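Engineer: For reference, the sequence and a predicted model appear below.
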Amino acid sequence: MNHLKKGEFYGQTNQTIHLDGLTLTDTVYTQPKVDWHYHEHAYFTFILEGLVIEGNKKEVYHCPAGTLLFHHWQDAHYNIKPDGFTRGFHVEIEKPWFDDLFLKGDKLQGNINLLNPALKLLMYKVFTETKIQDQTSSLSIQGVLLNMLSQMAEGDKSVGDKNPSWVAKINEILNDQFTDNLTLGFLSETLSIHPVHLSRDFSKYFNCSFGEYIRKLKVEKSLSLLSDKRKLLTEIAFECGFADQSHFTRCFKEINGMSPSNYRKILFH
């Protein structure tokens, strides 16, 4: 089985940035299939464009643009790339980086498909910083990654029996239907929970309000669609459930600190 060292990925490397304990790589996937292999360090894979299929010992992930995976060090997996252009962004994290910053990296085991839109939006910020590359980018990248890993560790503490069953159910509903005109009454009836209880406890488990969470889902979806140069901003706005392009631009800028058109320029820089 192949063992890939730091900064090594199958494909064509567009950009590699080495920071203290971190390696960030922008890679175009060129091989239709990559057999079982593992990497020296723990790392994130973030699909910017296209589609890749990744399998590990437990499951298989279909990964379109916007998919965010975390791989523990030396966990084996394989990749299949369907026809078409596919581009991925990788962030490798060396174990001393965890140890120096008092993070328990060994708690983040296996391969994880990260669905939380807040984590995906943070990874977009990391990617954006690699294109800006000014004197504060290194500090910003490390801070964002620490935030992500901290949220992941906190999430692990609340998995399973510690969460009421409605938490997973409402998360599934919101992720599937965030473009619909959802109401508190519909959610309450669907989950058989009193609306007061639901609205009061939602922020306890999601760290934001209903509106904030849905806006994050919409913006996160738009980020994956912006990689398609054929789509107009107006089309993307409607596809993501925004009333119009101005509303889309306003929400996007509020969350990402830049307009959708500026992000698109950075993506293809």
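Structural biologist: Cool, the structure landed.
Engineer: From here on, just use CA atoms for contacts and neighbour counts.
Structural biologist: Fine.
Engineer: For this protein, give the helix that spans the most residues.
Structural biologist: helix 137-157 (DSSP state H).
Engineer: Name the residues that touch that one?
Structural biologist: 19, 107-108, 119, 122-123, 125-126, 129-130 (Cα atoms under 8 Å, 6 or more residues apart in numbering).
Engineer: try it again with 6 Å
Structural biologist: Residues from elsewhere that reach helix 137-157 (Cα atoms under 6 Å, 6 or more residues apart in numbering): 119, 126, 129.
Engineer: Can you say which of those are buried?
Structural biologist: 119, 126, 129 (16 or more other Cα atoms under 10 Å).
Engineer: quick one: contacts for the first one?
Structural biologist: For Leu119, the residues meeting the contact criterion (Cα under 6 Å, 6+ apart) are Met148.
Engineer: mind checking which helix or strand it is in?
Structural biologist: helix 117-132 (DSSP states H and E).
Engineer: Could you list the buried residues of that helix?
Structural biologist: Applying 16+ other Cα under 10 Å to helix 117-132 flags 117-130 as buried.
Engineer: Pick the one among those residues closest to Thr27.
Structural biologist: Nearest to Thr27 out of the buried residues of helix 117-132 is Phe127 (Cα to Cα; 12.2 Å).
Engineer: Excluding sequence neighbours, find me the nearest residue to the closest one.
Structural biologist: Excluding its sequence neighbours, the residue lying closest to Phe127 (Cα to Cα, 6 or more residues apart in numbering) is Phe89, at 7.4 Å.
Engineer: To what extent is the closest residue to Leu19 other than its chain neighbours buried, counted in neighbours?
Structural biologist: Distance criterion Cα to Cα, 6+ apart; nearest residue to Leu19, sequence neighbours excluded, is Ser138 at 7.0 Å. Neighbours of Ser138 under the rule other Cα atoms under 10 Å: 18.
Engineer: how near is Ser138 to Lys95?
Structural biologist: 18 Å (Cα to Cα, to the nearest Å).
Engineer: Repeat that for Pro117.
Structural biologist: From Pro117 to Lys95 the distance is 26 Å (Cα to Cα).
Engineer: try Tyr263
Structural biologist: 32 Å.
Engineer: got it, and Leu146?
Structural biologist: Applying Cα to Cα to Leu146 and Lys95 gives a distance of 14 Å.
Engineer: neighbour-wise, which of those two wins?
Structural biologist: Lys95 (18 against 15).
Engineer: let's bring in a second one:
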Amino acid sequence: MTDKLYKVLIVDDELLIRQGIINFINWEEEGYQIIGEASNGKEAMQIIEKSRPHIIITDIVMPEVDGIELVKSVKERYPEIEIIVLSSFEDFHYVKSTFQNGVADYILKPKLNARELLTTLNNITFRKMDPMSLKKATITIEEKLYRLLQGYQSTDNIEGYFPYGQYKLIEFFWNKPLDNLPVIQSLLTKVTDKNKKFICYTIFNSDNQLVCIGNYQVNQLAVFKQQLHDLLAEIEPGIKVVMSSTFHSIAEMKKVYEEDHQELKQYLFYLPDLPMLTYEEIPEVKSNKTQFDLNEFILLFKRRQFEGAINYLNNHVSLLTKQYDMDVFEFKSWLENIIFNISVLLDNMKYETDILESQKYQYFNEINEAFDVREALSSFYDFLAKVETLVFENIDNSPKIEKLLSYMEEHYMEHLTLSRLADHFHFNPSYISSYFSSHYREGFSEYLNNLRISKAKEMLATTRMSIATISELVGFSDQSYFCRVFKKNTGKSPSNYRKEHK
């Protein structure tokens, strides 16, 4: 990082957005300086004329002078200033027009976070800007490639660097803040040194990303992939690699990057154990038309059929993780929406949710920042585990459970089953079974049998009724089975028990 700081101007009509951006990162520590903020394009131009920022971060929809007019004015008068556009989903069609005027990049507001912003800034400053140093007399092939990728460079004087007819874009990316660039560059050198007919140039890199272009003879790709795969196994396991579809002209590079790479990285999000994925190896996505019925899930919760609700939820999550073409942001938002709904439900049901509420936004942040599906689900399932602990610890206070136990006390002699009780009290059968296992260390059948044997012991000690009659009165249709259960429970046969307690 240079000793001087890149000057940044923030333009947005929402004060909270401006303040949020300002407080996202330690600007000076990262090599940047906030030189001002403006609420519209008119205010921004006044600051630009006085302070000449290197980078402008601007919203699109603003009063007086909007972001589109601001971009146009800045690029006409100060073409060296780089611009990052902020946009909501519904404003994205406006963003496309700003690219014609030369914006450097855009960020969707729902995806705006410290990492996304810093990566975008660093991508701009790494290759496109060096205002604090003398301008280089010559432009390197890497700089030409980066400009071509951004749409600012023709293919003139570039094609001569590539003697072969096959091209692939290769992107390395990682999550942890490791010093991976030297490692990856060394790795690429090793691979290309072994394979003289595979040329590789770095296009750009940042704190968590490196993009390069490979040019090779048609029969060299398989060798390169195998060598790369072998070397990946020797280095930091958190590094992932994606390779674009094959293209045959350097002029296609920008189009291939825009169409292939985000899709490939999205697939790898759902395949955490796969270190490398090429466009030709994209797995087939099985069509899943099953929709998650949020109303049904809420109804199960309100009925305290927690196990059924959570099983229904887990089954749907399992299906979603196999929908590799599902937008990662959409997947993460879905998980967060479930967390939000469960938190509201539990609070409305008068559970003590203070701890869950205090941790809710931590879960949101962890899911937002998750590198792959495994990290996202780790946080999600941790939340669900706390929910299960909460509802099972408090289940004794549930009026329905108390009524269920009283019902069993009054109707033990009848043909009671899990299904019958579940239907009667609107519980899931597996939930009732789990309740008995967790609270009595025995299953429903054992609990019912012990209740019946307890009643039989009273009758044996206080009446002269036959064992067959008592067996039937307490709910056993088979006397021999009753005798076996009785002896297992008490260590004595019914007749011996009666003799000892008369």
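Structural biologist: Done, it's in. Since we're looking at a predicted model, the values are computed, not measured.
Engineer: Quick TM-score on the pair, please.
Structural biologist: Overlay of the two chains. TM-score (TM-score structural alignment, normalised by the length of structure 1): 0.38; 111 aligned residues with a Cα RMSD of 2.3 Å.
Engineer: Sort out which one of the contacts of helix 137-157 of structure 1 lies nearest Leu184 of structure 1 for me.
Structural biologist: Leu119 (25.0 Å).
Engineer: how about Ala44 of structure 2, what does it touch?
Structural biologist: Counted by Cα under 6 Å, 6+ apart, Ala44 of structure 2 has contacts Ala38.
Engineer: secondary structure class for Asp201 of structure 1?
Structural biologist: helix (DSSP: H, G, I helix; E, B strand; the rest coil).
Engineer: how many neighbours does it have?
Structural biologist: Neighbours of Asp201 of structure 1 using other Cα under 10 Å come to 14.
Engineer: can you pull the contacts of Lys169 of structure 1?
Structural biologist: Lys169 of structure 1 neighbours (Cα under 6 Å, 6+ apart): none.
Engineer: And it, which helix or strand is it part of?
Structural biologist: helix 165-177.
Engineer: Check which residues of that helix are buried.
Structural biologist: Neighbour-count burial for helix 165-177 of structure 1 [16+ other Cα under 10 Å]: 170, 174-175.
Engineer: out of those, which one sits closest to Asn14 of structure 1?
Structural biologist: The closest of these to Asn14 of structure 1 turns out to be Asn175 (Cα to Cα; 32.0 Å).
Engineer: how far away is that closest one from Gly143 of structure 1?
Structural biologist: 27 Å.
Engineer: and what of Glu154 of structure 1?
Structural biologist: For Glu154 of structure 1, the distance to Gly143 of structure 1 - Cα to Cα - is 16 Å.
Engineer: Count the neighbours of Lys265 of structure 1 for me.
Structural biologist: Counted with other Cα under 10 Å, Lys265 of structure 1 comes out at 10.
Engineer: How about Ser358 of structure 2?
Structural biologist: Using other Cα under 10 Å, Ser358 of structure 2 has 10 other residues around it.
Engineer: circling back: ok, of the buried ones among the contacts of helix 137-157 of structure 1, which one's closest to Ile236 of structure 1?
Structural biologist: Leu119 (21.2 Å).
Engineer: Phe172 is in contact with Leu210 of structure 2, correct?
Structural biologist: Yes - under the criterion of Cα atoms under 6 Å, Leu210 of structure 2 makes contact with Phe172 at 5.1 Å.
Engineer: quick one: which helix or strand includes the residue nearest to Phe127 of structure 1?
Structural biologist: Going by DSSP H and E, Phe89 of structure 1 is part of strand 86-93.
Engineer: Would you format the contacts of helix 137-157 of structure 1 as JSON lines with distance to Phe186 of structure 1 included?
Structural biologist: As requested, those are exported to JSON lines (distance: Cα to Cα, whole Å):
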{"residue": "Leu119", "distance to Phe186 of structure 1": "27"}
{"residue": "Val126", "distance to Phe186 of structure 1": "36"}
{"residue": "Glu129", "distance to Phe186 of structure 1": "40"}
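Engineer: Let me know how buried the residue nearest to Phe127 of structure 1 is, in neighbour terms.
Structural biologist: 24.
Engineer: Just the helices from structure 1, written as ranges.
Structural biologist: 95-100, 117-132, 137-157, 165-177, 184-191, 195-206, 210-225, 233-239, 245-256, 260-267.
Engineer: I'd guessed Glu49 of structure 1 sits against Thr86; true?
Structural biologist: Yes - the criterion here is Cα under 6 Å, and Glu49 of structure 1 meets it with Thr86 at 5.2 Å.
Engineer: higher neighbour count, the two?
Structural biologist: Neighbour totals were compared for Glu49 of structure 1 and Thr86, and Glu49 leads with 25 against 20 (other Cα under 10 Å).
Engineer: Counting neighbours, what do you get for Gly143 of structure 1?
Structural biologist: Neighbours of Gly143 of structure 1 using other Cα under 10 Å come to 12.
Engineer: again with Leu68 of structure 1
Structural biologist: Neighbour number of Leu68 of structure 1 under other Cα under 10 Å is 24.
Engineer: Quick check: chain neighbours aside, which residue is closest to it?
Structural biologist: Nearest to Leu68 of structure 1 is Phe46, by Cα to Cα, 6+ apart, at 4.6 Å.
Engineer: Leaving out sequence neighbours, find the closest residue to Asn2 of structure 1.
Structural biologist: Nearest one to Asn2 of structure 1, counting by Cα to Cα, 6+ apart, is His37 at 4.8 Å.
Engineer: count of residues packed around that neighbour?
Structural biologist: Around His37 of structure 1 there are 16 residues (other Cα under 10 Å).
Engineer: ok, now Ser261 of structure 1?
Structural biologist: 13.
Engineer: Now do the residue nearest to it when sequence neighbours are not counted against Ala42 of structure 1, distance only.
Structural biologist: In space, and not counting its chain neighbours, Ser261 of structure 1 is closest to Leu233: 7.9 Å by Cα to Cα, 6+ apart. Distance, Leu233 of structure 1 to Ala42 of structure 1, using Cα to Cα: 36 Å.
Engineer: Which one's more surrounded, these two?
Structural biologist: Ala42 (24 against 20).
Engineer: unless I'm mixing things up, the more buried one is touching Ile93, no?
Structural biologist: Yes - with contact defined as Cα under 6 Å, Ala42 of structure 1 reaches Ile93; the gap is 5.4 Å.
Engineer: so where do the strands sit in the stretch 51-200 of structure 2?
Structural biologist: Taking DSSP state E, counting those that start in this stretch, the strands of the stretch 51-200 of structure 2 run over residues 55-59, 82-87, 105-108, 166-173, 198-206.
Engineer: residues in contact with the longest one?
Structural biologist: For strand 198-206 of structure 2, the external contacting residues (Cα under 6 Å, 6+ apart) are 142, 145-146, 192, 210-216.
Engineer: ok, 8 Å please
Structural biologist: For strand 198-206 of structure 2, using Cα under 8 Å, 6+ apart, the contacting residues are 119, 122-123, 126-127, 142-143, 145-146, 162, 181, 188, 192, 210-217, 220-221, 224.
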